[in-house]
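Engineer: Here is the input, now give the coordinates:
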Amino acid sequence: MSFFSRPQPQPQEGPVAGVLAGGQPEAQVIVPRGHDDVDDRKLSSYTELKVSLHQQLLDMINLSVIDKMPPAEFRAQMGEMVRELLARENRPLNRQEQAQLVDDVLDELLGLGPLEPLLKDASVTDILVNCHSNVFVERGGQLHPTAVRFKDDRHLLRIIGRIVSAVGRRVDESQPMVDARLADGSRVNAIIPPLAVDGPLLSIRKFAKERIDMEKLIQIGSVPQSVADLLVGIVRARRNVLISGGTGSGKTTMLNAMSAYIDGRERIITIEDAAELQMQQVHVARLETRPANIEGRGEVTQRELVKNALRMRPDRIIVGEVRGGEAFDMLQAMNTGHEGSMTTVHANTGRDALARVEQMIGMTGFDLPTRSMRAQIASALHVVIQLERMSDGKRRLVSLQEITGMEGDVVSMQEIFRFRRESTDASGTIHGHYVTTGIRPKFVSEFVARGIEVPDRIFDPNHVLE
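Structural biologist: Predicted coordinates for the structure are as follows:
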């Protein structure tokens, strides 16, 4: 094979010269970091140069050979080609600028193409690709269109394939949906035709480079100091916690922040579909589910992992999110000596969260009486935390409730704190404050027994929570 698609007076030949294609440039636009407006503003001189070099390379090489060459060898030879092209452009760049330009162009070829600038932009939290021609990002909780484009659906599918193959997964017509993660832990979901009607869809929830801890949550207004102190006490007192909220409401972030207060001497088992929990302790065993292979075999579900975790001598079990029958096994673990365990669930209210857990128990196939299921829930769970992403983009803890037992056939709950929304200003920012219901939770007695101090004044309805 030849590297060039047709004879060209271009850079030197070598093994890479076997990458010959004959195709069109795949990426039409590369946006500079931080660019998020679909308008006619001119790209910077640097970005124009990068686009020019990238498109020249794509005209010259055969993309199908890229994945067959050792990455180090390909990068070295492509680097030489970029430098020769750059010399022909006669641009006044210093050595550092040239090196950065080479790296950026190679990112296009070996990385995730047009998405690379967005992945490197620290202000972007979510990247949402709706087919090849529409890419949106989330910044500060708000969605914005971008100028990023893929050449066509085939180009987008190639990038998706590169992502999922890196973690041993696949996506094709026989398995058109996939959950995966990037090397930095960012969560990825892709769905392709025939399930996606208009073309491939890709969602990337970026993994925060800077870990968001409880202090940061207080700083950004997601939770007041008084409630944060209580959450720390709940973790240290080994209360079982269910964190509830909608998509993107900050459930995993809250779970990570709370888990930082688990005693480092305890053995923690984490169970996830796509590993993204950030445990700070030393004694952590991380488990991840596995999808079925191309023959439909080899699948390992969360429920199987929860069952196996019970044989691993855990002190606490943390399930990233319960979605099915594993909820029953999780409750069983909480009821049999693994206190202080935590998990999350998708639900709009604390009461809805318990109803969802009840439905999941029904997915186990056991014909359990309703009262028996609810008794399991009431006995296993102690605290339900409700989170919400509000219209201004901010994630807030909106309710903290304690489960107190059963009243007849109903699981009884009492709310300790809630966020009271007061107004919305002209810019869309929501204003409000946290209030306490005046109820002193029963688990405070456990605090006293364990030597955990929480001021009683935070339960006073006249106390201003800060």
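Engineer: all contacts plus neighbour counts: C-alpha atoms, from now on.
Structural biologist: OK.
Engineer: Quick check: next helix or strand after the longest helix belonging to the chain?
Structural biologist: If you go by DSSP state H, the chain has its longest helix at helix 71-89. Following helix 71-89 in sequence order, the next helix or strand is helix 95-110 (DSSP states H and E).
Engineer: Counting by contacts, list what that next one packs against.
Structural biologist: Packing partners of helix 95-110 (3 or more CA pairs under 8 Å, 6 or more residues apart in numbering; DSSP states H and E): helix 45-60, helix 71-89.
Engineer: Okay, and residue 127 sits in which element?
Structural biologist: strand 126-130.
Engineer: before we move on, the earlier item: and the longest helix of the chain, which residues are buried?
Structural biologist: Buried residues in helix 71-89, counted by 16 or more other CA atoms under 10 Å: 74-75, 77-79, 81-83, 85-86.
Engineer: Now do that helix: which elements does it pack against?
Structural biologist: So helix 71-89, by 3+ CA pairs under 8 Å, 6+ apart, packs with helix 45-60, helix 95-110.
Engineer: can you list contacts of the last one?
Structural biologist: This means helix 95-110. 50, 53-54, 66, 75, 78-79, 82-83, 113-114, 116 (CA atoms under 8 Å, 6 or more residues apart in numbering).
Engineer: same check, this time on stretch 445-454
Structural biologist: Taking CA under 8 Å, 6+ apart as the rule, stretch 445-454 contacts 229-230, 233-234, 236-237.
Engineer: Please give me every residue in contact with residue 457.
Structural biologist: Here residue 457 is in contact with residue 463 (CA under 8 Å, 6+ apart).
Engineer: hang on, the earlier thing: ok, which of the helices and strands packed on helix 95-110 comes nearest residue 389?
Structural biologist: Ranking these by proximity to residue 389 (CA to CA) places helix 45-60 first, at 35.0 Å.
Engineer: Packing partners of that closest one?
Structural biologist: Applying 3+ CA pairs under 8 Å, 6+ apart, one finds that helix 45-60 contacts helix 71-89, helix 95-110.
Engineer: so how far is the longest one off the chain centroid?
Structural biologist: Translated: helix 71-89. Using CA atoms, centre = their mean, to the nearest Å, the distance from the centre of helix 71-89 to the centre of the chain it belongs to is 35 Å.
Engineer: Another for comparison:
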Amino acid sequence: MPDRPPLNLYRPVEPRRPSPRPGAGAPAAPARTLPSLPSIVTQLPPPPPLPAQGRRRPPVELDYEVVLALHSLVSDRVSDNLRGRQVGPDSQRQLTIETTREVVREHIDNRIQAGDQIPLGYEDALTDAVAAQLLGLGRLQPLLDDPQVKNIHVSGHDRVRVEYADGRVDEQTFTAAGSDAELLELLQRRAARDGLSERSLSTSQPILHLRLADGSRMVAAIAVTPRPVVVIRRHRITKVTLDDMVKLGSITPLLADFLKAIVAGKVNTIVAGLAGSGKTTLLRALASEIDREEWFAVMETERELALDPQRHPWAVEFEERQGHGERDAQGRPEGELRLVDLFPAMLRMNMQRVVVGEVRAAEIVSMLDAGATTQGTLSTIHARSADAALTRLAELLLRYGATPTPTGAYMQITGAIDLLIFQRVDKRPGQPDRHYVSDVIELNGLADNGLSVARSHLFRAQEPGGLAMPTGVRPNDHILQALSYGGFDVQRLFPETAAAAGTPWGR
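Structural biologist: Purely as a prediction, here's the structure:
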């Protein structure tokens, strides 16, 4: 940006004395003397004019030159206040919010004394925008605060695509920042401050994976794309149970009871499906059935699950740590810790169950290690079908050196995973997405040729778009024992039993 001559942020005006109330005999209290504020940017424009009397008030419009100038003031004041002090993140956040209100109030006071009229709601909107620039995602923050927003796609600062839960798509209304450079600065600030450990976004590390404060998952890319690209996946449903999944139309009541028993019986389970199919929501629902008193681990490359701490006070979250600085002999940045590095320490903490989160790459090794050495493991993986999920697991094992042969890969899979659930999503333009479970498959060891997995469908959709219904196949002994431990009557899986009881089969 070209250099501009610095002019005063606030107009120099005399302090205002409040007018006495009608009938008040006491003299007015002395006016508060407004503090002297530094020169930062060019003369800022006044707030937008007040609407004409009787007209509907439009949304408050903000000049982001004002927002960025006040952002700089707040940042400087907070830094000065914290210098030499040890303050936790919650206290820092509270100090930032309080300082933002103070600086915006001073700005409004100066504008009023200069003769400007302040529209109703302008001060609150300005405070929110400055706070979002400091603590959130700037101009994108209102979208993160909107419960109806499902996904946000950004390609450069001026191109934003918003997908809503009801199927609407908006490609015209929003911008992410005033320039690509401003967007990059905002992303770098979030990378340094969000998450369990500091991350970076630079030409040497051009991809950023991050869980935002509200639980949304953000992926950003620079240098490897023509302009900065940001994708934010909103997790609109975070506190969810299997009974909630029934109400949402994703599973039948019978399957909900079956899965409750599976979790109670500590069956190793993986959820597969396409991106956006609802795998993470189903994983949260499964995890909601873990007993409140259970001590277990959650291992993720980036924190995303965000299990309810009230429901799971003894869950221990592990997150990969990004390395910085020089690389070691293996080519890894100094300080880097991957899930495979954290796994031995986790086992020494007496964990009986592990939730591994999403398996995309080398974390396949940790997930299968967890399945082979603990019980009740839960995880997810991207795949376009239930059968393709097993093939993808084997391919990842081969790619990341866990085994040299396909037979060895499938042997590891069957030794670590008992049950596979396939989650589907139906997308139609202009309509809400439909998420549902179509298949539940038990794994029964290697197939005869050793190049695939022997499997049985316990639940399967009976028609395209249908919910998973019991197939009448009797589960293997391991699954039966788990179902019995979880209090599930296995006879409910068979049509003749339902007919004798006079109840709809599969429901």
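Engineer: hmm, back to that, got the helices and strands packed on helix 45-60 of the first structure as CSV, with distance to residue 303 of the first structure columns?
Structural biologist: Below are those laid out as CSV (distance: least, CA to CA, whole Å):
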stretch, distance to residue 303 of the first structure
helix 71-89, 38
helix 95-110, 37
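Engineer: contacting residues for the equivalent of residue 275 of the second structure over in the first structure?
Structural biologist: Aligned by TM-score structural alignment, residue 275 of the second structure pairs with residue 247 of the first structure. Neighbouring residues of residue 247 of the first structure by CA under 8 Å, 6+ apart: residue 346.
Engineer: try the one 4 residues further on
Structural biologist: Residue 251 of the first structure makes contact with 243-245, 344, 387 under the criterion CA under 8 Å, 6+ apart.
Engineer: Quick one: residues in contact with the longest helix of the first structure.
Structural biologist: For helix 71-89 of the first structure, contacts defined as CA under 8 Å, 6+ apart pick out 10-12, 14, 16, 53, 57, 66, 98, 102, 105-106.
Engineer: That helix to helix 45-60, inter-axis angle?
Structural biologist: 120 degrees (axes from the mean of the first three to the mean of the last three CA atoms, to 10 degrees).
Engineer: Specify the angle between helix 71-89 of the first structure and helix 95-110 in degrees.
Structural biologist: Taking the same axes, to 10 degrees, one finds helix 71-89 of the first structure and helix 95-110 inclined to each other by 120 degrees.
Engineer: what helix or strand is residue 232 of the second structure on?
Structural biologist: strand 229-233.
Engineer: so what secondary structure elements neighbour that strand?
Structural biologist: Looks like strand 229-233 of the second structure contacts strand 149-155, strand 217-221 (3+ CA pairs under 8 Å, 6+ apart).
Engineer: Out of these, which is closest to residue 396 of the second structure?
Structural biologist: Each of those has some distance to residue 396 of the second structure by CA to CA; the shortest is strand 217-221, at 21.6 Å.
Engineer: contacting residues around the closest one?
Structural biologist: Residues outside strand 217-221 of the second structure that contact it (CA under 8 Å, 6+ apart): 187, 206-212, 228-235, 304.
Engineer: 10 Å - rerun?
Structural biologist: 151-155, 184, 187, 191, 201-203, 205-212, 227-235, 302-305 (CA atoms under 10 Å, 6 or more residues apart in numbering).
Engineer: next one: stretch 317-325 of the second structure
Structural biologist: Defining contact as CA under 10 Å, 6+ apart, one finds that stretch 317-325 of the second structure is touched by 195-200, 205, 296-307, 332-343, 346, 354-356.
Engineer: do the same with stretch 12-21 of the first structure
Structural biologist: Residues from elsewhere that reach stretch 12-21 of the first structure (CA under 10 Å, 6+ apart): 1-6, 11, 58-66, 68-69, 73-78, 80-81, 84.
Engineer: run the last query once more with 8 Å
Structural biologist: When contacts are defined by CA under 8 Å, 6+ apart, stretch 12-21 of the first structure is touched by residues 1-6, 59-66, 74, 77-78, 81.
Engineer: And stretch 62-79 of the second structure, by the same measure?
Structural biologist: With CA under 8 Å, 6+ apart as the test, stretch 62-79 of the second structure has contacts from 9, 40-41, 44-45, 47-48, 95-96, 99-100, 103-104, 125-126, 129-131, 133-134, 178.
Engineer: Now do the buried residues in it.
Structural biologist: Within stretch 62-79 of the second structure, the residues scored as buried using 16+ other CA under 10 Å are 64, 66-71, 73-75, 77-78.
Engineer: Most widely separated two among these?
Structural biologist: Farthest pair in the buried residues of stretch 62-79 of the second structure, by CA to CA: 64 and 78, 20.5 Å.
Engineer: picking that back up, just the buried subset of the contacts of stretch 62-79 of the second structure, please.
Structural biologist: Among these, the ones that count as buried by 16+ other CA under 10 Å are 9, 40-41, 47, 95-96, 99-100, 103-104, 126, 129-131, 133-134.
Engineer: State the pair within the residues you listed that is farthest apart.
Structural biologist: In terms of CA to CA, these reach their longest pairwise distance at 47 and 95, which sit 26.1 Å apart.
Engineer: so residue 138 of the first structure sits in a strand?
Structural biologist: Yes - looking at residue 138 of the first structure with DSSP: H, G, I helix; E, B strand; the rest coil, it is inside a strand.
Engineer: To which residue of the first structure is residue 365 of the second structure aligned?
Structural biologist: So residue 365 of the second structure corresponds to residue 328, using TM-score structural alignment.
Engineer: How about the contacts made by the nearest residue to that match once chain neighbours are set aside?
Structural biologist: Computed as CA to CA, 6 or more residues apart in numbering, the closest residue to residue 328 of the first structure that is not its neighbour in sequence is residue 361, at 5.1 Å. Residue 361 of the first structure makes contact with 324-328, 373, according to CA under 8 Å, 6+ apart.
Engineer: My guess is residue 411 of the first structure contacts residue 382. True?
Structural biologist: No - when contacts are counted by CA atoms under 8 Å, residue 411 of the first structure is not listed as touching residue 382 (11.3 Å).
Engineer: Between those two, which is the more surrounded one?
Structural biologist: residue 382 (23 against 20; other CA atoms under 10 Å).
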